[in-house]
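Asks: would you be able to build a 3D model of this:
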Amino acid sequence: MWRMTKISMLPLLILLILNGCNAINANDNDIFQYKDSYVGDNSAVGNIVSQLPEGKHLNGFELKTNEEPYGIILNYQGIATGDYKKIAINNATFIFTLIHNVEWVTFNFNNEDNEEYNVTKEKLQKWYEKDLSEFTNVDDLNSFIQEYLQDDSKVNQYFEQ
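Replies: Here you go, the predicted structure:
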């Protein structure tokens, strides 16, 4: 009887192990699965911006697709402290890398100063001196961005141009 129980438990154990592996893969949100999305794809844009830094503080977004150039307005609320300029550059870089036809992003930080930053794809690529569509994975893009964000004067330079 004991032997029969052990044999019948083996398939159950295998199913549990396989299901556990599958759950791990499902939670592995590789943001680059959305590469070459379009600004009109509300679901893809929502998934992208929610995975970016401060995504948990995103208080809605608007897709501007009625006329070119197409853009996105992101509204953040509840970010306690932070360098909003760096958040804007970082998140815009990901958005321009992943979303094929977006040309501008406006970041509204509903903090005590109600800061707003506008980032355009053309200006950001000139600042980086690189075509952002060439990136194919998160690690390379993060490393690239961090090189530029380390220098506060360079960050401020982008917004002063």
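Asks: okay, CA-based contacts and neighbour counts for the rest of this
Replies: OK.
Asks: ok, the residue positioned nearest the centre of the chain to residue 2 distance?
Replies: Most central in the chain under CA atoms, centre = their mean is residue 52, positioned 3.5 Å from the mean C-alpha point. From residue 52 across to residue 2, the span is 52 Å (CA to CA, to the nearest Å).
Asks: and residue 22, how many neighbours?
Replies: Using other CA atoms under 10 Å, residue 22 has 11 neighbouring residues.
Asks: enumerate every residue touching it.
Replies: By CA atoms under 8 Å, 6 or more residues apart in numbering, the contact set of residue 22 is empty.
Asks: for it, pull up the helix or strand it's in.
Replies: helix 2-27 (DSSP states H and E).
Asks: show me how far that helix is from its chain's centre.
Replies: 35 Å (CA atoms, centre = their mean, to the nearest Å).
Asks: was I right about residue 137 contacting residue 34?
Replies: No. Residue 137 is beyond contact range of residue 34, at 11.1 Å (criterion: CA atoms under 8 Å).
Asks: the two: which has the busier surroundings?
Replies: Taking neighbours as other CA under 10 Å, residue 137 and residue 34 compare with residue 34 leading, 18 against 13.
Asks: quick one: that one and residue 118, what's the gap?
Replies: 23 Å.
Asks: look up how far residue 69 lies from residue 58.
Replies: For residue 58, the distance to residue 69 equals 23 Å [CA to CA].
Asks: which residues in this structure form helices?
Replies: Along the chain, counting by DSSP state H, helices occupy 2-27, 42-51, 84-98, 121-128, 138-149, 152-160.
Asks: what comes up buried for the last one?
Replies: Applying a neighbour-count criterion of 16 or more other CA atoms under 10 Å, one finds 155, 158 buried in helix 152-160.
Asks: one more to put side by side:
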Amino acid sequence: MTNNENRLIDEKLTSLPKPTMSNQSKQAIHSILLEELSTVSPSKKRRELNKYLFTNLAGIAVFALLAFFIFNSIQENNNFSPAKQSSSDGDVFSINGIPYKLENHIKYKGSYIGDNSSVIAILDGLPGAAYRRTIELQTKKQPYGLIVNYGRNDEEKLNTSEYDEYWTDKRSILLYNATVLFMVIDNLDSVDFHLGLDDNKVNHFQFTRAEIETLYGRDMAHYVDNFESWNQEVLTVIKSDTAVTEFYSTQQ
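Replies: Sure thing, here's the model as predicted:
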């Protein structure tokens, strides 16, 4: 077929009238579609609606669960738990800028005076540990006791000013140490601290469980893991010059 023939056929096709649809036909088709849609049962509509709601609620639940895990992860990374108490920086007993916190001591709760290694570990975590020389345990019969000897080591003899400065507040330091020892060592009845001085004299400080529990008005086991009571009752006394002076004045 030549190009002229192809062109003539295209012209004839183009000149043919385009198919059209009357308004009556359009309305008939529209009516048929509406009738078909109206035949969908109510139960099917409910199923479709329920499916829609379930899909959306499931999405919300997944989002809420994801948010919960993210929130808990953030809390754990920040070492924060609302149910767990801990000491703040203001609720500590500090000596020479070194803070001593309740949570550092309570890991030894339930210790007993016959366990030499536990007693040494407890003393190592208390003020004056650098100057502790020897200890003696009285475990043959009750009352069970502990003697702790503090003094300068041989290499520290020339540094008397530092040693004396450290023990300036010795009454509060030793009261704190006695308090912790009675709290974590269940069968400890008395503790004696021997503090060496420059003139080869030794100051003796003795504490009994009865005296310490009378001072705070509680059984010492109460303070294990009880941060609020420890801060409000124990540290309030130890940090008070008046309360400390009054306590020592009542000792026999």
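Asks: any idea what the TM-score is?
Replies: Overall, the chain-to-chain superposition scores 0.75 on the TM-score scale (TM-score structural alignment, normalised by the length of structure 1); 133 aligned residues with a CA RMSD of 2.0 Å.
Asks: quick one: which of the helices of structure 1 is nearest residue 104 of structure 1?
Replies: When the helices of structure 1 are compared by CA to CA, helix 121-128 sits nearest residue 104 of structure 1, at 5.9 Å.
Asks: what range in structure 2 matches the closest one?
Replies: Residues 209-216 of structure 2 are where helix 121-128 of structure 1 lands when matched by TM-score structural alignment.
Asks: now that stretch on structure 1. Mean distance?
Replies: Compared with structure 1 after fitting, stretch 209-216 of structure 2 deviates on average by 0.8 Å (mean CA distance after the TM-score superposition for structure 1).
Asks: got the buried residues for that stretch?
Replies: So, applying 16+ other CA under 10 Å, buried residues of stretch 209-216 of structure 2: 209, 212, 213.
Asks: got it, and stretch 15-29 of structure 1?
Replies: Per 16+ other CA under 10 Å, stretch 15-29 of structure 1 contains no buried residues.
Asks: for that stretch, what is the distance to the chain centroid?
Replies: Its chain's C-alpha centre and that of stretch 15-29 of structure 1 lie 23 Å apart, by CA atoms, centre = their mean.
Asks: what residues are up against residue 65 of structure 1?
Replies: Residue 65 of structure 1 makes contact with 39, 40, 71 under the criterion CA under 8 Å, 6+ apart.
Asks: ok, residue 50 of structure 1 touching residue 56?
Replies: Yes. At 6.5 Å, residue 50 of structure 1 counts as touching residue 56 under the criterion of CA under 8 Å.
Asks: thinking again about what came up before, not counting sequence-adjacent ones, nearest residue to the residue nearest to the centre of structure 1?
Replies: What sits nearest to residue 52 of structure 1 in space, not counting adjacent residues and going by CA to CA, 6 or more residues apart in numbering, is residue 91, at 6.2 Å.
Asks: where in structure 2 does stretch 63-75 of structure 1 fall?
Replies: Aligned by TM-score structural alignment, stretch 63-75 of structure 1 corresponds to residues 137-149 of structure 2.
Asks: what about the alignment partner in structure 1 of residue 124 of structure 2, how many neighbours?
Replies: Counting by TM-score structural alignment, residue 124 of structure 2 lines up with residue 50 in structure 1. For residue 50 of structure 1, the count of nearby residues is 16 (other CA under 10 Å).
Asks: residues touching residue 50 of structure 1, list them.
Replies: Going by CA under 8 Å, 6+ apart, residue 50 of structure 1 touches 56, 58.
Asks: tell me, how many neighbours does residue 217 of structure 2 end up with?
Replies: If we define neighbours as other CA under 10 Å, then residue 217 of structure 2 has 11 of them.
Asks: which neighbours do residue 50 and residue 56 of structure 1 share?
Replies: With CA under 8 Å, 6+ apart as the test, residue 50 of structure 1 and residue 56 reach no residue in common.
Asks: which position in structure 1 aligns with residue 66 of structure 2?
Replies: Looks like residue 66 of structure 2 stays unaligned there (TM-score structural alignment).
Asks: so how far is the strand or helix carrying residue 66 of structure 2 off the chain centroid?
Replies: According to DSSP H and E, residue 66 of structure 2 maps onto helix 42-77. Relative to its chain's centre, helix 42-77 of structure 2 lies at 31 Å (CA atoms, centre = their mean).
Asks: so where is the next helix-or-strand element following that helix in structure 1?
Replies: Next in sequence after helix 42-77 of structure 2, counting helices and strands by DSSP H and E, comes strand 93-95. When structure 1 is aligned by TM-score structural alignment, strand 93-95 of structure 2 has no counterpart there.
Asks: tell me which other helices or strands strand 93-95 of structure 2 touches.
Replies: Using 3 or more CA pairs under 8 Å, 6 or more residues apart in numbering; DSSP states H and E, the elements in contact with strand 93-95 of structure 2 are strand 98-100.
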